[in-house]
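Asker: requesting a structural model of the entry that follows:
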Amino acid sequence: MTEATPAVRPARPHFSSGPCAKRPGWSPENLNTSPLGRSHRSKIGKSRLGDAIDRTRALLGVPDDYRIGIVPASDTGAVEMAMWSMLGERPVDMLAWESFGAGWVSDVTKQLKLDARSLTAGYGEIADLAAVDPTHDVVFTWNGTTSGVRVPNADWISADREGIVICDATSAIFAQPLDWAKLDVVTYSWQKVLGGEGGHGVLILSPRAVERLESYTPSWPLPKIFRLTKGGKLIEGIFEGATINTPSMLCVEDYIDALKWASSLGGLEALHGRADSNAAALATYVEKTPWLDFLCEDPELRSNTSVCLKIADPDIAALDEADQRAFVKAMEKLLESQDAAYDIGGYRDAPPGLRIWCGATVDTTDIEALGPWLDWAYASAKTAL
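Answerer: The predicted model follows:
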């Protein structure tokens, strides 16, 4: 092992891509207003859930005629609710360029067995957005959490589309601008960009999505946890704080705390700026580091949150995949042993490499301090080969 360690550690070495770093200055004491031990259907419980929805709308600039609901099972639950409740009315284009998008493709083609086109690309690349048919429904991830590839904008989505657009935005929301007019369903979990606690999803529906729900009934049975309508009408209570199942009021309070923090910074623009600053600081380091490179080569498509990196050293790249993964794991262990970085290994289905979260709850000074530690871990792991 290389003995000389860098002089400065990241103050908060939390660079996991989910759950992500808590906001700067976070403390459990900030959650003392949570109505623990009270029913989520009590006046105070509904009030806190309603407050979370109202603050979400204000911070994100969600149009007044879009519904916002808190749903179970994180972003996954929100996406599954939308797909199982709305798809099947017409053909669907499934876009995927990383593992979570591929999971939605699998669910639609193998479980729902729908008339679906799969438009896919490998890790580090993006699907052919121009091939999307505006007469079809569309399902896609705005930001590929496990590949570090995002859509550059929503220009490829037709304003005159006939189908609905379902967007998994869990690692993009609060960090990248979304074009609400082009999106009919937006899903996310607050455990990512705002560093909330896991287990809850957010489901945002446009009027077009509500129209689909009220005019179309799938041919398959829907479990209670997926049902968004009753008697052919939207269950409005879900979007007013009456959740489908019991939420954690502590997690809801933690989300409200993060929303308050974001507003205190200056709102959405400030969050975007923090993520961009973090990604730029990491890019500056990568560009001067010969042994490391971006998985996504196109800067226009590169994520500013889940930044995925590959080992560019020819000696390491020449190893078989298992040995490359072992090398990355050795780096991870070294960094964690020094409390310099936690949980930065690439996703298990992605090519061997690193993944650094650069969302708004991370401080740029910590990204800057991380670089020398990555050099140290790389040199130490290579010496041990």
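Asker: every contact and neighbour count from this point should use C-alpha atoms.
Answerer: OK.
Asker: which parts of the stretch 201-350 of the chain are helices?
Answerer: 207-215, 249-265, 268-287, 314-317, 321-337 (DSSP state H, counting those that start in this stretch).
Asker: between those helices, which one is closest to residue 166.
Answerer: Proximity to residue 166, assessed across those by C-alpha to C-alpha, is greatest for helix 207-215 (9.0 Å).
Asker: could you pull up the residues touching residue 285?
Answerer: 368, 371 (C-alpha atoms under 8 Å, 6 or more residues apart in numbering).
Asker: what do you get if the cut-off is 10 Å, keeping everything else the same?
Answerer: 279, 292, 293, 367, 368, 370, 371, 372 (C-alpha atoms under 10 Å, 6 or more residues apart in numbering).
Asker: how about those residues in JSON lines, adding distance to residue 165 and neighbour count?
Answerer: Formatted as JSON lines, the contacts of residue 285 follow (distance: C-alpha to C-alpha, whole Å; neighbours: other C-alpha atoms under 10 Å):
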{"residue": "279", "distance to residue 165": "28", "neighbour count": "24"}
{"residue": "292", "distance to residue 165": "36", "neighbour count": "20"}
{"residue": "293", "distance to residue 165": "33", "neighbour count": "21"}
{"residue": "367", "distance to residue 165": "35", "neighbour count": "26"}
{"residue": "368", "distance to residue 165": "38", "neighbour count": "19"}
{"residue": "370", "distance to residue 165": "38", "neighbour count": "25"}
{"residue": "371", "distance to residue 165": "39", "neighbour count": "19"}
{"residue": "372", "distance to residue 165": "43", "neighbour count": "18"}
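Asker: distance of residue 255 from residue 315?
Answerer: 45 Å (C-alpha to C-alpha, to the nearest Å).
Asker: of those two, which one has the most company?
Answerer: Neighbour totals were compared for residue 255 and residue 315, and residue 255 leads with 22 against 10 (other C-alpha atoms under 10 Å).
Asker: could you check how far the more buried one is from residue 48?
Answerer: 10 Å.
Asker: and of the helices of the stretch 201-350 of the chain, who's closest to residue 144?
Answerer: helix 268-287 (15.3 Å).
Asker: and the closest one, which residues are buried?
Answerer: 268-272, 274-283, 285-286 (16 or more other C-alpha atoms under 10 Å).
Asker: just give the nearest non-adjacent residue to residue 168, would you?
Answerer: The shortest distance from residue 168 to any non-neighbouring residue, by C-alpha to C-alpha, 6 or more residues apart in numbering, is to residue 141 (4.5 Å).
Asker: and residue 119, by the same measure?
Answerer: residue 95 (4.8 Å).
Asker: likewise for residue 282?
Answerer: Per C-alpha to C-alpha, 6+ apart, closest to residue 282 is residue 367, 6.3 Å.
Asker: to compare with the earlier structure, here is another sequence to fold:
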Amino acid sequence: MDELKQFGKALMQYKSYKERQEHLIKSLDHLSYYFPEVYSQILREIKKREIESNDPNKITKWLNISTSKTYYVQLHEALMLVNNNNTMAKEQYTTSIKHMLCQTIEKNTNIEFVIKICDLIEKSSHLQTIYENLKHLIHQVKQLNGNKFNTRMDSQTENMTGHFDSLNIEGYQTFQQQPIPVWPTMIQPNNLKQHGLPHFNLECFGYENFEMKATANQYPNFSVTQTLPNLTIVNQEMDGAVMKWLHYLKLHKYQWFFNSLSYLEIEFIDEDNIEGFITKVNKNSITKGAQKKICVSTKALRDRQSKLNNLLMVLDLEVTPVELCELITYMRDILHYPIPNKNCVVGDQIQKDIVLIMDKILDHLMEKLSATRYLVSNSLLGSSINKYMECTFLIAGNQIFMKDQVEKILLFRQIIEYKVNHMPRNFM
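Answerer: Prediction:
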């Protein structure tokens, strides 16, 4: 631990980001060259933590335990690693942090840990949505910290001020005896309510017909049946992608249901709330069998980002031909699912991950092709290549991918085609 602290302090001595980055690169190069096993272990652990910080299922397991110091350390790290477009994970973090802040304000405990998390939320651009939702609570916690600091300062200066208590300042008593003028028409609250801020009478300003109304900035409780009621995939220009997905699933007869929901709502559909969504749409009914299929498909949509992250880790290791075929089969299936556009999420992380996965799969295919003397179409490797080619066509035909991303995929296709065309094969 001491060595890591010294390393961290050494990095922080560099004032500019460029100098710090150069020193870090040299240190990592040294570590990877002289201690490759340690370097690989650190890299895998960081990737693992990033995946866990973005997996809603794994987040739930530790977010509810908010009593130990480990919780605050883990939460701080998770907030650093959460992806900007991972809406579900951010919702979970927001709820947990809100509870943590309220508990800190109520009990005045763990202020130092909470302040560190608040500072991270304020400074991190990818956590701005969390900050906007909780900034009123964050400011209250920071006020508590300021009051705590002032209390310590007051206790330190108490002895000093005590020496001046007996001093008789000329004119002080006379000043105390003078009446203090009070504004006779001071604004007084009326119509106090339990929730929200009060109304104020402005008659003292001469405006008899005006009344200032202030309402509290309250955040409604999240409800899957009431989220973004005016926002649908039609407004988000996602109805075309969803329609293709539903045709692939053979659920296109329920297009009316999905067209009435937003992309985020579609992601949230599960067996517990699908009836609520159907009630919200309030048009037709959906059979139980179709409901089950919809829930299975939306779960795959929810789990896509974490699954892609897992694939990136797995493909860094050695994979068997069977595992490789299964991975490519999953990619071929998930590429039929709608990818959110700029109206739904910020950035194109999913597209970047898909292109990177296709690149890593290509490396594995080329390695296995090099070890193969004769390629047969109905073999495991031949099947993997056919499915990989299907993936390239799906990506190239999807307008959500950027031009440079499509060009990379087309290059991958040319590489695999060239390799296959220059080796003995039987693709009849």
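Asker: and the TM-score between them?
Answerer: The TM-score (TM-score structural alignment, normalised by the length of the first structure) is 0.21; 137 aligned residues with a C-alpha RMSD of 6.8 Å.
Asker: isn't there a strand covering the residue nearest to residue 119 of the first structure?
Answerer: Yes: counting by DSSP: H, G, I helix; E, B strand; the rest coil, residue 95 of the first structure is part of a strand.
Asker: which is the succeeding secondary structure element to the helix or strand encompassing residue 130 of the second structure?
Answerer: Mapping residue 130 of the second structure onto the secondary structure by DSSP states H and E places it in helix 128-162. Counting by DSSP H and E, the next helix or strand C-terminal to helix 128-162 of the second structure is helix 172-177.
Asker: hmm, back to that, how many neighbours does the residue nearest to residue 168 of the first structure have?
Answerer: So residue 141 of the first structure, with other C-alpha under 10 Å, has 27 neighbours.
Asker: wait, isn't it in contact with residue 75?
Answerer: No: the pair residue 141 of the first structure and residue 75 does not pass the contact test of C-alpha atoms under 10 Å, sitting 11.2 Å apart.
Asker: in strands, which of the contacts of residue 285 of the first structure appear?
Answerer: In strands, defined here by DSSP state E, the members of those are 292, 293.
Asker: quick check, nearest of the contacts of residue 285 of the first structure to residue 209 of the first structure?
Answerer: Of the contacts of residue 285 of the first structure, the one sitting nearest to residue 209 of the first structure (C-alpha to C-alpha) turns out to be residue 279, at 33.6 Å.
Asker: gap between the closest one and residue 118 of the first structure?
Answerer: Taking C-alpha to C-alpha, one finds residue 279 of the first structure at 30 Å from residue 118 of the first structure.
Asker: just the helices in the stretch 251-400 of the second structure please.
Answerer: Under DSSP H, counting those that start in this stretch, the stretch 251-400 of the second structure gives helices at 255-258, 263-268, 274-281, 288-302, 304-314, 321-334, 349-370, 380-396.
Asker: how about the last one: buried residues?
Answerer: Of the residues in helix 380-396 of the second structure, those buried by neighbour count under the rule 16+ other C-alpha under 10 Å are 381-385, 387-393, 395-396.
Asker: and the furthest pair within those?
Answerer: 381 and 396 (22.7 Å).
Asker: show me the contacts for residue 324 of the second structure.
Answerer: 314, 315, 318, 330, 361, 364, 365, 380, 381, 384.
Asker: determine which of the helices of the stretch 201-350 of the first structure approaches residue 60 of the first structure most closely.
Answerer: Across the helices of the stretch 201-350 of the first structure, closest to residue 60 of the first structure is helix 268-287 (C-alpha to C-alpha), at 6.5 Å.
Asker: what residues of stretch 130-140 of the second structure count as buried?
Answerer: Within stretch 130-140 of the second structure, the residues that qualify as buried are 130, 131, 133, 134, 135, 137, 138, counting by 16+ other C-alpha under 10 Å.
Asker: just checking, the last one touches residue 99?
Answerer: No: using C-alpha under 10 Å as the test, residue 138 of the second structure is too far from residue 99 to be in contact (11.7 Å).
Asker: overlap in contacts of those two?
Answerer: Common neighbours of residue 138 of the second structure and residue 99 (C-alpha under 10 Å, 6+ apart) are residue 105.
Asker: what's the host helix or strand of residue 241 of the second structure packed up against?
Answerer: In this structure, residue 241 of the second structure sits in helix 239-249 according to DSSP H and E. If you count contacts as 3 or more C-alpha pairs under 10 Å, 6 or more residues apart in numbering; DSSP states H and E, helix 239-249 of the second structure packs onto helix 255-258, helix 263-268, helix 288-302.
Asker: going by neighbour count, which residues of the shortest one are buried?
Answerer: If I follow you right, that is helix 255-258 of the second structure. 257, 258.
Asker: what packs against that helix?
Answerer: Using 3+ C-alpha pairs under 10 Å, 6+ apart: helix 255-258 of the second structure touches helix 239-249, helix 263-268, helix 274-281.
Asker: change it to 8 Å
Answerer: helix 239-249 (3 or more C-alpha pairs under 8 Å, 6 or more residues apart in numbering; DSSP states H and E).
Asker: with the longest one instead?
Answerer: Using 3+ C-alpha pairs under 8 Å, 6+ apart as the contact criterion, the neighbours of helix 288-302 of the second structure among helices and strands are helix 263-268.
Asker: same question, the second one
Answerer: Here helix 263-268 of the second structure is seen to pack against helix 288-302 when contacts are counted using 3+ C-alpha pairs under 8 Å, 6+ apart.
Asker: could you give the angle of the helix it packs on to helix 274-281?
Answerer: 100 degrees (axes from the mean of the first three to the mean of the last three C-alpha atoms, to 10 degrees).
Asker: and the angle for helix 288-302 of the second structure with helix 239-249?
Answerer: 120 degrees.
Asker: tell me, how many residues neighbour the closest residue to residue 311 of the second structure other than its chain neighbours?
Answerer: Nearest residue to residue 311 of the second structure in three dimensions, chain neighbours excluded: residue 357, at 7.1 Å (C-alpha to C-alpha, 6+ apart). When neighbours are counted by other C-alpha under 10 Å, residue 357 of the second structure registers 22.
Asker: measure residue 357 of the second structure to residue 407 of the second structure for me?
Answerer: Taken as C-alpha to C-alpha, the span from residue 357 of the second structure to residue 407 of the second structure is 15 Å.
Asker: repeat that for residue 157 of the second structure.
Answerer: When residue 157 of the second structure is compared with residue 407 of the second structure (using C-alpha to C-alpha), they lie 69 Å apart.
Asker: and if you look at residue 421 of the second structure?
Answerer: For residue 421 of the second structure, the distance to residue 407 of the second structure - C-alpha to C-alpha - is 21 Å.
Asker: in terms of neighbours, single out the busier of these two.
Answerer: Between residue 421 of the second structure and residue 407, residue 407 has the larger neighbour count (other C-alpha under 10 Å), namely 13 against 10.
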